[in-house]
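>>> pasted the sequence and its predicted model underneath.
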Amino acid sequence: MPTIACKAASVQTRHVIQPAPFADRSSGGPIRAQADGRALALELLHAQTLPALADCLHQYAREALQATATQLHWSEGFSASGPSPRQSAPVALGERTIVAVELFEQAWDQGRSASKLTPDGVELALPIIAGSGTSARAVLCLKQSTSGAELAADTLNLIAARAQELLQTSRLKQAVDRLETAERIQRALYAIADLASSDMEMPDMLSGIHEIIGDLTYAENFYIGLFDRDLRIFRFIYFADSVDPDPTLPDQAFTEDDLKNSLTLALMRHGKPLMGPSMTIRNLLGVTRDASFGPDAEDWLGIPLITSGVVCGALVVQSYDASVRYTETDRALLSYVGQHVLTAVQRKQAHAELERRVEERTRELVEQIEVRKRRERLQAAFQRIAELTSSTETIDQFYTAVHGVVGELLYAKNFFIALLEGEWIVFPYAVDERDPSARFESRRPGLSLTDHVLRTQKPLLADREQLDQLNERGVVKTVGSPSVCWLGVPLRGETGPLGVMAVQSYSPEVVYDATDQEVLTFVANHIALAIERKRAQDAIRAAKEELEKRVEERTRELAESNLQLRDQIKVRQQIEMRLKHEALHDALTGLPNRSLLLDRMSQCLNRLRRDVRRHFAVLFLDLDRFKVINDSVGHLIGDELLKEASRRLQACVREPDTVARLGGDEFAILIEDVSDIEDTRRVARRVITALNEPIRVAGKELFTSASIGIAMGESRYNAPEELLRDADVAMYRAKAKGRQRFEVFDETLHQEALNLLTLESDLRRAIARSEFEPFFQPIIDIDHDRIVGYEALLRWNHPDRGLLLPSDFLSVAEDNGSAEIIDWQLFEQAMRAVPRLAVMGRYVSVNVSARHLRDPHWHEEFFRLLELNRVKPEQVRVEVTEGALLENPEQIRHTLNQMRDRGLHALLDDFGTGYSSLSYLHQFPMDALKIDKSFVRDLKPGGSGGNVAVVRAILALAGTLGVKVIAEGIEKEEQRDALRELGCSMGQGFWYAHPQPLSRFQQAAASNG
């Protein structure tokens, strides 16, 4: 029988008619057939499907035609645009035909009835619907006894007409099903695209994709995995399984070796969709069963996710229910949808990476401007407080406005001001969230927290525990609702203590700290002055009212009232002058601020334009180590240090010159009418000398110094800011040269600033282009002249300037934050070179800065790099300097111990240059120390002197500690011989070999081979 798409309606238990006795079969006759034909017509009208039609024909043939077996074959045909029969699977697979093959082929292929006598009776093949090519067709096969009735032509036509109708209905239903499937797929793709463009997090988006795929096919057990080809790791970014007791997490990473028996990895390597029972697929691909990957699936369908022709992941659905199976339609559907899922995931990942970079950059900017914002907020608050005296009409409005200013700086829902009026403490303003209508009653001084601040004239910051301790000791006696945290600061005016300003919290979520105390103290100073000003204004207002009353009542007292009024106006003018002074002067030191300095510099520039002989200069300086002092002893002591430094700076200049505080620890000095640059240098020297002297604050002796930049006023400057900028550039040059010195700005510095900008740009491009590479210098066994290891040294292949050493660019990389990226590029290239260099017991060492060792997770990343390059820890050494060990000794000791425990040893580089004490050496797990080349430079055989003694001492110390010694900077034969005499067995230097790229060592190995 030809291979065709067909449906067979015969089932042995239902459609096969067993032969009946001859007498019964002969009683049918034409009358019976005709009656049965009418019944058949009614049954055909009720049949709604081809299987129902087959059942109807089966019954009719058995009863009317005395058939012993019946069978109906049909094909539904294909449209011109649809698949060919050879390409499609059968709609349903039935039994083989019950009649002879040649009979069936004649009826099926030629559309002609065929019959044949057999020992058992007659076999018939009747074409009900004839067709050709891919058109629909149907054939009825009968086996009947020789006495059976013939099928009437009208009945056959009736059957054919009904079959044609049902076939047409089936084709329409298939078309509708395909259209619905296409619409479902289109809706799914739109939904996936919407998820990808939404602001959902990745887990929520993947959960939504799971639901969408679940609408297309059975997907109760569904997962997506992605492979990172750079890191060679695999992650299941989404995993849902109803049976697997150990689901994987999205951040769990697997290597290829971890997944070697996984169907997922086998699918990705196969590169094409796979479908069927998981056991069958494993056997097909030769994958070993591994119970750790979960139970076997009754049916498994996996789709490789491909981008740019490369498999980068997998999408899998599976069924543990034998009644749920996947079809070729599911395979095609998931293959199509899977690529859109991959696109959605990649878009979401790209969006997440962009957000991460934006967040990182935003965090950096926030950190940079945090101090500036705080200073600006305080300055704005001070300005508002200064304006309150004139902008508020009543004292109640004034206190309400003060409360609003404080509330913008810290939590102040519970706030009060207590003032000392004679022997009474009054509370002109109080707000309490526990009792909004509460008013604090005036009282005499007692033991409350407010009284304690008034007595000590010091701020008090206390939490609940500290408040309880103060109560127990009898220092204070708290009243009212107990606070979780209480903060009060004294109000001090020109005439002495005024009162107390306090805030408190009843919630453990709001706790004040030292910063809040500092802010409230600063604000309190300004508020105290504002209160005095407000009182003065109120006094003036009261005086005016009294004056008007007296004018009306007693004109004779006019002269006396006028005198009082003039006195009060004078007080007001003094206050206004003080306000103007505060607007142009630094609140802490009283020095002119930036605004006043720029105004005076602008005047000097104008004078210079009118008279070229009126030279002037600007010194820009900051205090060295001020941040260290401020962070270690506190801001209050730091403020006192700034005040003393201000006094010393003023003592170094003449009367017309200006000393200004620009902010923080930055100061500027404007020197007017200088004759030449030497006058300015003398002032700079006086400043350095003055600030070198120790400063005693609060019983502590503090040391600082100054780095100074000098810029001479010239007519080429258009604005004072330009002159201040150049002085700032010169100051940073002084810092770079070692601090405690001064530098004069000139065109060289200007050009260096431009060069620095160019170098920073080149560094960014170099990182993107991977222009950095390691050069390797052999470490030699001096006694046997053989290589024991290599040190990887950083070099930059600059496209224009050629090969650059670290000293040419590393400090700039440290400043702009790119040094860590460069280090990792070096680590990666060096580790790739280890398998070619670290043979025969040799190793490769890399230099690691304190920046990396301070990171408690750095060594984990480094070990992952070793694993990625299949490098053993014993093939690598890390070199650290003395200074790096002491920056954070506890953390660095912990890191080095963990590295040593895993087989990675450390070398102490440039030994002897950083610190004179050797007592710290035994605290760190060092495999060897490297003598700095400065001690090797002057060595000669049989020589003596300081360097020989130092080297001999280092060797003795190392021997005691069981540490190896490597001499650096061997450039002459006599140095090598001297080291041999002293017992140093290892070294490196130009005498043996200059640092070379990896390719040179490979060429040498090839030529030696």
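That came through, no problem.

>>> C-alpha only now, for contacts and for neighbours.
Noted.

>>> strands of the stretch 751-900 of the chain, residue ranges please.
Remark: strands assigned in the stretch 751-900 of the chain by DSSP state E, counting those that start in this stretch are 772-781, 786-798, 802-804, 843-847, 876-881.

>>> which among those is found nearest to residue 376?
Residue 376 sits nearest to strand 876-881 of all the strands of the stretch 751-900 of the chain, at 41.5 Å, using C-alpha to C-alpha.

>>> mind listing what's buried along the closest one?
By 16 or more other C-alpha atoms under 10 Å, the buried positions in strand 876-881 come out as 876-881.

>>> and that strand, how far out from the chain middle?
29 Å (C-alpha atoms, centre = their mean, to the nearest Å).

>>> which residues sit against that strand?
Under the contact criterion C-alpha atoms under 8 Å, 6 or more residues apart in numbering, strand 876-881 has outside partners 834, 843-850, 904-911, 914.

>>> just the buried ones from the residues you listed?
If we count by 16+ other C-alpha under 10 Å, the contacts of strand 876-881 have these buried: 834, 843-850, 904-911.

>>> nearest to residue 693 among the buried residues of strand 876-881?
residue 881 (32.1 Å).

>>> distance of the nearest residue to residue 996 once chain neighbours are set aside from residue 515?
Closest residue in space to residue 996, ignoring its immediate chain neighbours: residue 775 at 4.8 Å, by C-alpha to C-alpha, 6 or more residues apart in numbering. Going from residue 775 to residue 515 by C-alpha to C-alpha, to the nearest Å gives 50 Å.

>>> presented hereafter is structure B, for comparison with structure A:
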Amino acid sequence: MAEKTGHQYAVLFIDLDSFKAINDSLGHNVGDQFLQHVAIDLAALLQANDLLARLGGDEFAIILDDLQNVSQAIDICERIQAQLSLPLRINHYELVLGASIGITLNKNRQTDPEAVLRDADIAMYAAKRAGKRCYAIFNAEMQTQASERLTLEADLYHALSRKEFCLHYQPIFSMVDQTLVGLEALVRWNHPRRGLLFSGDFIQIAEETGLIHDLGLWVFKAACEQIQVWLKQFPELFSSNPLLMHVNLSAIQLNRPDLIEKIKAILATAQLPAGILKLELTESSILEDMSQTQYILNELTELGIQLCIDDFGTGYSALSRLHQMPISTLKIDRSFTSNMGNDSGVEELIQTIIMLAQNLGMTTVAEGIETSAQGETLLAMGCEYGQGYFWSKPVDADTIADRFLGQPSLLPAPQGTDTVWLKTRFLPPYTNDMTSI
């Protein structure tokens, strides 16, 4: 690489997406054969002066020599993506993997080989974060973001011990009578320099570093402890029609061997009434390892915990296994709710999800409700529950207690009491100014 100065060239950093799953499920022999085929396919796409190298594991680097313009590098990336998207048959297994590709272009800006490869590596991770099977071209902002991410990762290691995390809660309401039926616990990070960070700012880092295991258990424990506080303040909330506390569970956490034992220990200490906890999992998490996941889900339900699939219908499909799982609720993703009125296909999809849930004896919760029109449409479709800024953004425990738990008119009526079906109006449960929350 050091010799390739004085003209423009590009370095591609290629990382195979989800390759670990092949090694883990089919063995290293199949994985090695797959890598050999990938190397042959990559070499076939290159010119005589280009250079291909395997860096280790499932990572490859390519030097594209004598480029005339950036479009040539992009063209190679697209051809690589197309080739790797084709099914490959090895030992009776048909395998399909994509790749995340980082591109760095050199016009004598950087001649240090390690720095050039580092830049391509940074771009590759940007491509992976964009959704995998993508490519990204390195720019200076990526370097800044990579440095900031590294600092944030270091801070994250100390955040739990420094007690910098807290929970905010978003209310969940009945679409029928707009009474409060549940709360979703959402983790926030009171960062000492950056202020309040939302989960989207750090959860991916926690998952990639394994910190999600301890953080996830902290969230579960903190949510249980908050229920204990509210039980003393508002005992009626958890009697005949108990409020449900929704807690998110990462796909990474499902792989923890002692997850069930840890949850049992927390529940034993909390001594909460049965049936008031609901764990939210993504579709992708329950499809990772079906047999193991099925076992874990059954264990959780035996502990009295209800289960919900979050962001249902946004990418993966659990339809073929849905009836076999102890799932009680499907959550309609906010991306669908926000497009209502703009895309008739989205409304048809929402209606399909609601009907599917009804046929399987499940309930539905719509996320991201912001307008009365959205609420009325979802109500007419048969959606039972909703949450969103229409009622409240996620707020701290004290605000929940003051604005919601302490308002009898917002609480469910005792079992057996007739409810009013709001056919003509869909109004927020209070009229005070929302700007302060």
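Cool, the structure landed. All values derive from a computational prediction rather than experimental measurement.

>>> can you calculate the TM-score here?
Scored against TM-score structural alignment, normalised by the length of structure 2, the superposed chains reach a TM-score of 0.81; 400 aligned residues with a C-alpha RMSD of 3.0 Å.

>>> can you tell me which residue in structure 2 aligns to residue 654 of structure 1?
Residue correspondence to structure 2 (TM-score structural alignment): residue 654 of structure 1 is matched to residue 47.

>>> report how many residues lie close to that match.
10 (other C-alpha atoms under 10 Å).

>>> how near is it to residue 72 of structure 2?
12 Å.

>>> can you tell me the helix or strand for the aligned partner of residue 377 of structure 2 in structure 1?
Matched to structure 1 by TM-score structural alignment, residue 377 of structure 2 sits across from residue 978. For residue 978 of structure 1, the host element (DSSP states H and E) is helix 973-982.

>>> which residues of the stretch 701-850 of structure 1 fall in helices?
Using DSSP state H, counting those that start in this stretch, the helices of the stretch 701-850 of structure 1 run over 720-736, 747-769, 810-816, 819-837, 850-853.

>>> help me confirm that residue 11 of structure 2 is found in a strand?
Yes: checked against DSSP: H, G, I helix; E, B strand; the rest coil, residue 11 of structure 2 lies within a strand.

>>> pretty sure it contacts residue 60?
No: counting by C-alpha atoms under 8 Å, residue 11 of structure 2 stays clear of residue 60, with 10.4 Å between them.

>>> which of the two has more residues huddled nearby?
Neighbours were counted for residue 11 of structure 2 and for residue 60 using other C-alpha under 10 Å; residue 11 has more, 27 against 20.

>>> that one matches what in structure 1?
In structure 1, the residue matched to residue 11 of structure 2 (TM-score structural alignment) is residue 618.

>>> residue 290 of structure 2 and residue 255 of structure 2, how far apart?
12 Å.

>>> who's more crowded, these two?
residue 255 (16 against 13).

>>> show me the contacts for residue 991 of structure 1.
970-973.

>>> and residue 318 of structure 2, by the same measure?
Residue 318 of structure 2 sits next to 283, 286-287 when contact means C-alpha under 8 Å, 6+ apart.

>>> picking that back up, I'd say the residue nearest to residue 996 of structure 1 and residue 796 touch.
No: assessed by C-alpha under 8 Å, residue 775 of structure 1 is found out of contact with residue 796, at 9.8 Å.

>>> looking at residue 775 and residue 515 of structure 1, which one has more neighbours?
The residue with more neighbours, out of residue 775 of structure 1 and residue 515, is residue 775; 21 against 11, by other C-alpha under 10 Å.

>>> give the equivalent position in structure 2 for that one.
For residue 775 of structure 1, the residue aligned by TM-score structural alignment is residue 168.

>>> need the contact list for that match.
Contacts of residue 168 of structure 2 (C-alpha under 8 Å, 6+ apart): 185-188, 394-397.

>>> let's have those in a markdown table, adding neighbour count and distance to residue 301 of structure 2.
Output for these, formatted as a markdown table (neighbours: other C-alpha atoms under 10 Å; distance: C-alpha to C-alpha, whole Å):
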| residue | neighbour count | distance to residue 301 of structure 2 |
| --- | --- | --- |
| 185 | 25 | 19 |
| 186 | 20 | 22 |
| 187 | 25 | 23 |
| 188 | 21 | 27 |
| 394 | 22 | 27 |
| 395 | 16 | 28 |
| 396 | 16 | 28 |
| 397 | 18 | 27 |
